[in-house]
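Visitor: All I have is the shape, not the residue letters:
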């Protein structure tokens, strides 16, 4: 058991890149974690981490050992789950990464928490490309194509975009009849926080797809401010339908040019392929797939 505890301390340290954060995760002091790693290195006869006063970094030998340790813990977890699967209920900590627009998932996440009170949700909101395995996530939700062979995935549903503005705005500036008309409008853009680039509005114009140069009046790195600005009559925005469906239904926003919006995005949930799909992840995947885009 001492050996297993030492291996666990090593894995958590490697994933957090910090003795302090590893200690917090394990419920012990950073000093205790450091001493455990030193004893493990002495027993193995290799250095697992490079250390300085500011940070630690895993060595090549440590990286090789880390993959073996993950397989060991994966086998242990699979053995435990195999014994208890028939009676297991979703429970335990579930660390999930959501995009910044994930705040708009909160009604669904809240219902999941109410349905599975024994699951403790740890949510991380970011649009950067996280390393699911290295950073210790149980699951992540993202759009776009995923090419990491270490991950399993399932679609949570597809979504389309809408060009929206308030009724008051269109009364003042006119309703665009074709995409080119947007050049005379106040356009509110979403900016990718990771790159600073503006998200392209997926419009078909002149019978074909392609980038349409639009005025850049205001921009934001999250969607909520764009929704607020559009509702306030400050311009038009291109937003996922699931984020503005209620505002459109209630008349707070008006959708225009719907016949010219061509794309459909897709949300996917991903988890490490080395881990058996545990009851808590099974429950999350199923619940999100059934409820995220329910109208």
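Guide: Looks like it arrived, so ask away. Bear in mind that the values here come from a model prediction, so they are computed numbers and not experimental data.

Visitor: only C-alpha atoms for contact and neighbour calcs from this point on.
Guide: Noted.

Visitor: Which residue would you name as the spatial centre of the protein?
Guide: residue 98 (2.6 Å; C-alpha atoms, centre = their mean).

Visitor: which ones are touching it?
Guide: Residue 98 sits next to 123-127, 140-142 when contact means C-alpha atoms under 8 Å, 6 or more residues apart in numbering.

Visitor: and what of residue 60?
Guide: For residue 60, the contact set (C-alpha under 8 Å, 6+ apart) comprises residue 48.

Visitor: Does residue 111 fall in a helix, a strand, or a coil region?
Guide: Secondary structure state of residue 111, per DSSP: H, G, I helix; E, B strand; the rest coil, is helix.

Visitor: putting a second one here so we can go through both:
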């Protein structure tokens, strides 16, 4: 039995939470995975996993062996990378998950520069506002906006997202413009709800030391940023949108800013990846690349008070992407 392979499969089974998901992720027959784990237990003369028809769990010996396996496998990968060109030329499949609102307008247009720099990396890019489970779903890293819940993930802050209150002219023509956040209680608002918990998000406003945070009435609640933007454009109500998303629609006149003097709390943006894992070269270079991309991206510097003309925004964005590409060359 290949002991290192058995260790890798054991770790994958624990991380995936079952034999079937582990076998699928490694493209191996489930019977092969089960046999290798049984042989591993027989060779060690200990029981590593408690098995039921619905789930698995680690025994006390299994938990200790799992931690040892993580360290051993990380050391092996470090040794391999130190003797090869993997670190300089990372390769392989990289699974990344990003919010829809960031992926379509900001990340995907910049990816040609990433692939030009790292031609041996193949990426699977998931775009959704659903918070994925990185361990269970086999995702290498993810970009997340907002405060992070307590978790075992390593997080690196890569930027800040600013938001504004806005509505379509067709909506304000029918319902007027609010002059104060409390006026929104008499308006129709487009709410956003968590894809994970189903809970509606509160709205927050701040000005000169005065602060409000409350839930607003609305006929529709949405859990996807593209659909949320579409609802605002359709005149369905007042919305709270990221500045980088609203700018093109301000330029075209499809949306207008409301409550200009009031600030919405900015949201932190992080790239996250599992701890107790070797940070592979492909994950490392992606983390560095996206950190640099967002550090200087003109769209993320926009606040409610300023939105450049279309030609200025296009030129600034192209210049920023060119600068990132040159810095990595």
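Guide: Right, received. Where do you want to start? What you see is a predicted model, and the numbers here were worked out from it, not measured in a lab.

Visitor: Superposing both, give me the TM-score.
Guide: Once superposed, chain against chain, the TM-score is 0.86 (TM-score structural alignment, normalised by the length of the first structure); 294 aligned residues with a C-alpha RMSD of 2.8 Å.

Visitor: In the first structure, point out the residues matching stretch 253-272 of the second structure.
Guide: The aligned range for stretch 253-272 of the second structure in the first structure is 251-270, by TM-score structural alignment.

Visitor: next one: the top helix by length along the first structure to chain centre, how far?
Guide: Assignment by DSSP state H gives helix 60-84 as the longest helix of the first structure. Put simply, helix 60-84 of the first structure sits 24 Å off its chain's centre (C-alpha atoms, centre = their mean, to the nearest Å).

Visitor: Equivalent analysis for stretch 126-144 of the first structure, please.
Guide: 6 Å.

Visitor: who touches that stretch?
Guide: Contacts of stretch 126-144 of the first structure (C-alpha under 8 Å, 6+ apart): 14-16, 94-100, 192-194, 265-272, 281.

Visitor: Could you do stretch 314-329 of the second structure as well?
Guide: Contacts for stretch 314-329 of the second structure (C-alpha under 8 Å, 6+ apart): 110, 113-114, 117, 292-293, 296-299.

Visitor: out of those residues, what pair is the most spread apart?
Guide: Across the contacts of stretch 314-329 of the second structure, the longest distance by C-alpha to C-alpha is 22.9 Å; it joins 117 and 299.

Visitor: if you count what's nearby, which of the two comes out ahead?
Guide: Taking neighbours as other C-alpha atoms under 10 Å, residue 117 of the second structure and residue 299 compare with residue 299 leading, 24 against 17.

Visitor: The more buried one: what's it in contact with?
Guide: Residues in contact with residue 299 of the second structure (C-alpha under 8 Å, 6+ apart) are 243-244, 313, 317.

Visitor: Columns secondary structure on top of these, output as JSON lines?
Guide: JSON lines is the format used below for the contacts of residue 299 of the second structure (three-state DSSP):
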{"residue": "243", "secondary structure": "helix"}
{"residue": "244", "secondary structure": "helix"}
{"residue": "313", "secondary structure": "helix"}
{"residue": "317", "secondary structure": "helix"}
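
Visitor: Mind telling me what element residue 155 of the second structure is part of?
Guide: Using DSSP states H and E, residue 155 of the second structure falls within strand 153-161.

Visitor: which of the contacts of residue 98 of the first structure lies closest to residue 200 of the first structure?
Guide: Ranked by distance to residue 200 of the first structure (C-alpha to C-alpha), these are led by residue 127 at 16.4 Å.

Visitor: That closest one belongs to a helix?
Guide: No - counting by three-state DSSP, residue 127 of the first structure is not part of a helix but coil.

Visitor: roughly how far apart are it and residue 134 of the first structure?
Guide: Computed with C-alpha to C-alpha, to the nearest Å, the distance linking residue 127 of the first structure and residue 134 of the first structure is 17 Å.

Visitor: what does residue 200 of the first structure align to in the second structure?
Guide: With TM-score structural alignment as the criterion, the equivalent of residue 200 of the first structure in the second structure is residue 202.

Visitor: need the contact list for that match.
Guide: Listed by C-alpha under 8 Å, 6+ apart, the contact set of residue 202 of the second structure reads 213-216.

Visitor: Repeat the analysis, applying 6 Å as the threshold.
Guide: Applying C-alpha atoms under 6 Å, 6 or more residues apart in numbering to residue 202 of the second structure gives the contacts 214-215.

Visitor: And it, how far from residue 186 of the second structure?
Guide: In this view, residue 202 of the second structure and residue 186 of the second structure are 16 Å apart by C-alpha to C-alpha.

Visitor: go on, residue 154 of the second structure?
Guide: 42 Å.

Visitor: Show me the helices in the second structure, by range?
Guide: Using DSSP H, the helices of the second structure run over 3-16, 19-26, 30-44, 60-82, 100-102, 108-117, 134-137, 169-175, 225-233, 243-252, 281-296, 310-328.

Visitor: And for the second one, what's in contact with it?
Guide: Think helix 19-26 of the second structure. 12-13, 16, 29-30.

Visitor: Now, of these, which are buried?
Guide: Among the contacts of helix 19-26 of the second structure, those classed as buried by 16 or more other C-alpha atoms under 10 Å are 12-13, 16, 30.

Visitor: just the residues you listed now: which is nearest residue 41 of the second structure?
Guide: Lowest distance from residue 41 of the second structure to those (C-alpha to C-alpha) belongs to residue 13, with 13.7 Å.

Visitor: Number of residues surrounding the closest residue to the closest one other than its chain neighbours?
Guide: Nearest non-adjacent residue to residue 13 of the second structure, counting by C-alpha to C-alpha, 6 or more residues apart in numbering: residue 22, 5.1 Å away. Close neighbours of residue 22 of the second structure, defined as other C-alpha under 10 Å, add up to 25.
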